[in-house]
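Student: turn this into a structure:
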Amino acid sequence: MAVEQRGIELVSPQERYGRPRDLLFLWSGTTLGIFTLVYGTVVVSLGLSFPQAVAAIVIGNLLAFPLVGLTSLQGPAVGTSTMAVSRAAYGPRGARALGLFGWINMVGFEAGGMVLITFAALALLDKAGVHDQGTGLKVAVIVVAALIQLVLPLVGHAAVMKAQKYFTWVFVAMFAIMAVLVGPKVDVAAGGGADFATFTIAVALVMSCGGLSWAPLGSDYSRYLPANASRRAVFLSAALGGFVPYVLLMTLGAAVGTVVKDAGDPISGLPGALPGWFTVPYLVLAMVTLFAVNTTDLYSSGLNLQAAGINVKRWVAVVADLVICVAITYVAVMSNSFNELLNAFLNLLIIWLAPWAGVYLSDWLRRRGRYDGPALFDETPASPYWGAGGVRWPGIVAQVAGMAAAALWINSTAFVGPISQATGGTDFSVFAGVIVAGVVYLVLERGTARRPAAVPAEAAT
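Tutor: Next up, the predicted model:
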């Protein structure tokens, strides 16, 4: 229970521990949550039939969660976080902007989780007879929730990994009960179905709220594994740990969406598909799963803040993030605009995440997965990743080009790109962002020296 002091600094071989299968429990405990269930209801709310929704869920997750497996591979080999590894493509200074984007990404999800935790706690208090819920009570609930949320991310990696292992089994049992209760009510024939353009929007949504948004966290949790850990086991444990829960829970959410029209509201709407006696257990489950998801987010957001060039200790970054989340939660709870804010946030994530994934994967392929750990933290011209003034312009140009491509082909509640409009509202923003950024990066880096890292021999096996 000692507070972990390490941030993005390299983990020495003597401090490595654990097995690849630990990642399976980490990602299962993280993704077995109410948020995942809600994403499935949102897919149905777009107008898809239940079979169409299941197809979009399977395709979107099948395309996205391998990214989590791939970004987990560098943790054991190098011993640092995913965003620190991104310095190889963007340069030690150029990668700061991506670290900042990653931090914003995590803070957004953390705030969303805190809002739902607050709503669930207030609903439980209402069930207990506390009907007068003024500003003072809401503030008190937010503060108490924040203090509870602070514990595991503050303690650090070992506590998070162990807690998520136990959370996994509890969540599996509870959601299995939910499936049994909802199953007989599912209307498979509900809805007339949607056109191809709407289906592409659903796939993009599934990818952005799933593997694509979790990919920047991959090595944050695999970095403590021994350098000779099986690469195959690391990849499969991380990818399947998220893929299986997402497919199952999103499908359950889609099923609930055929029963309850406002199932996208996980506190006052979704319980309508459940018998009254299960409402209180469901609200407790919602809170615990949200605490579990936020634990993973908060731990990584502190690392991303350091990767953004903010020179603070990891625990200080965690506390600062939570303070910001409390402020955002207060605004959202008081304005009752949570659903609108969440949808806009999820839609716009694609614009930076898809190009980042394209650059990261292209750089990984170009270097054959080999990076020089100490050189990633060398902010002098002697570093092989220095570029020009600490910026590797091929990575920056590729990122901007990918973001432009994604924006041109996105179809969201906040913005519809001109190519999307010209193609009947299709949304291929994820594919456009990944492909354009990846290709531009490889073209601009063609012929430049790779200078592969001095990775231990056993790490490359």
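Student: please count neighbours and contacts with C-alpha atoms only from this point.
Tutor: Will do.
Student: list of residues touching stretch 84-91?
Tutor: Here stretch 84-91 makes contact (CA atoms under 8 Å, 6 or more residues apart in numbering) with 8, 74, 93-95, 307, 359-360, 363, 371, 376, 385-387, 390-396.
Student: kindly check the end-to-end length of that stretch for me.
Tutor: Stretch 84-91 stretches 10 Å from its first residue to its last (CA to CA, to the nearest Å).
Student: scan this structure for its longest helix.
Tutor: If you go by DSSP state H, the chain has its longest helix at helix 95-127.
Student: what is the burial count for Val443?
Tutor: For Val443, the count of nearby residues is 11 (other CA atoms under 10 Å).
Student: any idea how far it lies from Ala88?
Tutor: Plainly put, Val443 is 16 Å away from Ala88 if you go by CA to CA.
Student: same check on Leu150?
Tutor: As judged by CA to CA, Leu150 and Ala88 stand 32 Å apart.
Student: of the two, which one has the most company?
Tutor: Ala88 (29 against 20).
Student: do you know how far the more buried one is from Ser362?
Tutor: In terms of CA to CA, Ala88 sits 11 Å off from Ser362.
Student: same thing with Leu348?
Tutor: Where Ser362 is concerned, Leu348 sits at a distance of 23 Å (CA to CA).
Student: more crowded one of the two?
Tutor: Ser362 (22 against 19).
Student: do I have it right that that one meets Val440?
Tutor: No. Counting by CA atoms under 8 Å, Ser362 does not reach Val440; the two are 9.6 Å apart.
Student: which strands and helices sit next to the strand or helix carrying Phe175?
Tutor: If you go by DSSP states H and E, Phe175 is part of helix 157-182. On a contact count with 3 or more CA pairs under 8 Å, 6 or more residues apart in numbering; DSSP states H and E, helix 157-182 meets helix 21-31, helix 135-155, helix 231-257, helix 279-307.
Student: the structure of the following sequence is requested for comparison with the preceding one:
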Amino acid sequence: MSQPPKTQHASIPEPLAHPETRGIELIQATQRHGRARDLFPVWAAPNVSVLNFTVGASLILLGLELWQAFVVIIIGSLPWILTGIVATSGPAAGTSGSVITRAIYGIRGNRVVVAFFGWFISAVFLALNWLASSFMGAELLGQFGFTDPVLAPVLVTIVVAAVTVLVAVFGHGLILRSYPAVASVLLAIFLLVTAFVLPHAQWGYVAPEPLEGAPLWSAMTIGFAILASTPLSYTNSPDLARYLPESTKPSRIIAATALGGALPCIFFTAAGALMATGIDAVAMDLGIESALLALLPAWLGPIFVVGVIINTIALNGMTTYTASMAFQSIGVPIRRIPSAVVVGAIGTALTIYLVMSTSLLDAVNLMLQLLVLISGPTMAVFATDVILRRNRYSGAELFDEDPGSPFWYNGGWHVPGLLAVVLGAASASLFLTNPAWTGPIAAAMGLVDLSVPVSLLVTAGIYIALTRLAAKRRPGVLPAVENAAA
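Tutor: This is a model prediction of the structure:
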């Protein structure tokens, strides 16, 4: 089948007067609109986040010097390029990423991957970001006399979750039009907070016990894994780009997506590292949210908390929006809006559990590292497939689920994609260093965490080798890959 005809003209964006009813349905050429640069604020708004401060502070707590933390922050932002590469498949196919991956895993295999991996990643990030706003919101309520340590964050979680689901219900049109303003407001608030944080920083900071050798590499690689887990988790980037005209240049999509996510992450994570140099260990033990608010004047604290909540809604609204289409892609007979409500309920339940059982800093570090075992291989295989196929996806063929269809492969399963992800995750687990699990190779190397590069390289290498082998054995089944390999 041929792809939908290209168009050089952008149509009028969908109206905001009613919720977006479209789910994974194919977007025709006449319904496309926008420019690649519109993606920059869409990715910037969710990533002007308090979690950046948290991750930056954790790098110092790992024992790194400032310059070492800055190096890790920059290198840890490079995987945003993969997020941009994957985003280019959205306009090419005209549908969501959870449908495009049928080309990687097969019709039936994709249902398993999306049902397990997609939902897990979405639930984790919903919970982590709601957790941040819950703790910060509880701190603010405490200033007004409401000090219940459990009820306060739970109430904040429920209110923020409800608004988040509302954003997801109105969908793409609301996100595209409101996020530029949201990004501007958040940038102003977080820059103001940074201005009050930096005077407390010790620019000549020296770690109490400077690290050398294996302990230094351990701290740096663990920090890299934590930072890289965020961009690697965004395999949903095609969902935000799919309304763009098919003729949009892929290089511009990659640049707008990668820079929109990376720039705020780099800047505010670095600010978090600087902040940690001016806070003693006792204050950090009370919680990063308390330590941060203690550095701000009384009038700025509430404004910052509002900013954190707005950021949480922006990020989780986007996550809930894309996750709501995952249900449809795996064959569950549910429309996108009810699906968004279900996603929100799952994320809320997980957040409430974390509120009552952990601190923000512990939750972020633990879950982001474990997430690499899933996000690394799934991002690697998606980006590799985009490159192998030269971003040639037929939306019509992706929706053909009958036996014998182009992406039916062997009984609905594409072994190269499935095996690459499983072996990539298994290999990465051997190199992971985490309080919950330390791989045997990582332990033998002095707790050096190479889970991210291993997951990317192993997954991509296996997928390329097996896909080319499959193309040779069954000529015509994978023509795009076969041509790209030639």
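Student: care to give me the TM-score?
Tutor: Scored against TM-score structural alignment, normalised by the length of structure 1, the superposed chains reach a TM-score of 0.92; 449 aligned residues with a CA RMSD of 1.9 Å.
Student: hmm, back to that, the helix holding Phe175 of structure 1: which residues count as buried?
Tutor: Neighbour-count burial for helix 157-182 of structure 1, counted by 16 or more other CA atoms under 10 Å, picks out 157-161, 163-165, 167-168, 170-172, 175, 178-179, 182.
Student: which bit of structure 2 covers that helix?
Tutor: Counting by TM-score structural alignment, helix 157-182 of structure 1 pairs with residues 172-197 of structure 2.
Student: alignment lookup: Ala396 of structure 2 to structure 1.
Tutor: Using TM-score structural alignment, the partner of Ala396 of structure 2 in structure 1 is Pro374.
Student: the strand or helix carrying its match vs structure 2, mean deviation?
Tutor: Here Pro374 of structure 1 sits within helix 373-376, counting by DSSP H and E. Superposed on structure 2, helix 373-376 of structure 1 shows a mean distance of 1.2 Å to its aligned residues (mean CA distance after the TM-score superposition for structure 1).
Student: compared with structure 2, how much does the following helix or strand past that helix deviate?
Tutor: Later in the chain than helix 373-376 of structure 1, the nearest helix or strand by DSSP H and E is helix 393-408. Its aligned residues in structure 2 lie a mean 0.9 Å from helix 393-408 of structure 1 after superposition (mean CA distance after the TM-score superposition for structure 1).
Student: name the nearest residue to the most centrally placed residue in structure 1, sequence neighbours excluded.
Tutor: Ranked by distance to the mean C-alpha position of structure 1 (CA atoms, centre = their mean), the top residue is Trp214 at 3.0 Å. Once flanking residues are discounted, Trp214 of structure 1 sits nearest to Val68: 6.4 Å by CA to CA, 6 or more residues apart in numbering.
Student: aligned against structure 2, show me the partner of that neighbour.
Tutor: Alignment note (TM-score structural alignment): Val68 of structure 1 maps to Thr83 of structure 2.
Student: counting neighbours, what do you get for its match?
Tutor: Around Thr83 of structure 2 sit 27 other residues, with neighbours defined as other CA under 10 Å.
Student: what helix or strand does it sit in?
Tutor: Counting by DSSP H and E, Thr83 of structure 2 is part of helix 80-87.
Student: counterpart of Gly389 of structure 1 over in structure 2?
Tutor: By TM-score structural alignment, Gly389 of structure 1 lines up with Gly411 in structure 2.
Student: so what's Gly69 of structure 1 up against?
Tutor: Neighbour list for Gly69 of structure 1: 215, 218, 234-239 [criterion: CA under 8 Å, 6+ apart].
Student: so what's the nearest residue to it once chain neighbours are set aside up against?
Tutor: Among residues not flanking Gly69 of structure 1 along the chain, Phe235 sits closest, at 4.1 Å (CA to CA, 6+ apart). By CA under 8 Å, 6+ apart, Phe235 of structure 1 lies in contact with 66, 68-70, 72-73.
Student: 10 Å - rerun?
Tutor: Each residue near Phe235 of structure 1 by CA atoms under 10 Å, 6 or more residues apart in numbering is listed here: 20-21, 23-24, 66-73, 218, 241.
Student: taking those together, which two end up most distant?
Tutor: Based on CA to CA, the longest span within these runs between Arg21 and Leu67 and measures 17.2 Å.
Student: ok, these two, which is more surrounded?
Tutor: Using other CA under 10 Å, the more surrounded residue of Arg21 of structure 1 and Leu67 is Leu67, with 23 against 15.
Student: any idea how far the more buried one lies from Leu346 of structure 1?
Tutor: According to CA to CA, Leu67 of structure 1 stands 18 Å off from Leu346 of structure 1.
Student: ok, Lys162 of structure 1 next?
Tutor: As judged by CA to CA, Lys162 of structure 1 and Leu346 of structure 1 stand 29 Å apart.
Student: equivalent analysis for Val180 of structure 1, please.
Tutor: 30 Å.
Student: next one: Asn336 of structure 1
Tutor: 18 Å.
Student: the two: which has the busier surroundings?
Tutor: Leu346 (21 against 11).
Student: settle this for me: the more buried one is touching Ile410, isn't it.
Tutor: No. Leu346 of structure 1 sits out of contact with Ile410 when judged by CA atoms under 10 Å, with a separation of 11.9 Å.
Student: identify the contacts common to the two.
Tutor: Listed as contacting both Leu346 of structure 1 and Ile410 by CA under 10 Å, 6+ apart are Ala204.
Student: what comes up buried for stretch 45-54 of structure 2?
Tutor: 45-54.
Student: hmm, I typed the wrong one, I wanted stretch 277-285 of structure 2.
Tutor: Counting neighbours by 16+ other CA under 10 Å, one finds that the buried residues in stretch 277-285 of structure 2 are 277-279, 284.
Student: what angle separates the strand or helix carrying Leu341 of structure 1 from helix 393-408?
Tutor: In the assignment (DSSP H and E), Leu341 of structure 1 maps to helix 338-366. Helix 338-366 of structure 1 and helix 393-408 are oriented at 140 degrees to each other (axes from the mean of the first three to the mean of the last three CA atoms, to 10 degrees).
Student: gap between helix 338-366 of structure 1 and the chain center?
Tutor: 10 Å (CA atoms, centre = their mean, to the nearest Å).
Student: ditto for stretch 274-294 of structure 2
Tutor: 26 Å.
Student: distance of Ser96 of structure 2 relative to Tyr234 of structure 2?
Tutor: To Tyr234 of structure 2, Ser96 of structure 2 is 13 Å away according to CA to CA.
Student: overlap in contacts, the two.
Tutor: Ala87.
Student: for the aligned partner of Ala56 of structure 1 in structure 2, which residues are in contact?
Tutor: Alignment note (TM-score structural alignment): Ala56 of structure 1 maps to Val72 of structure 2. Counting by CA under 10 Å, 6+ apart, Val72 of structure 2 makes contact with 56, 59, 64, 66, 219-225, 227-228, 266, 270.
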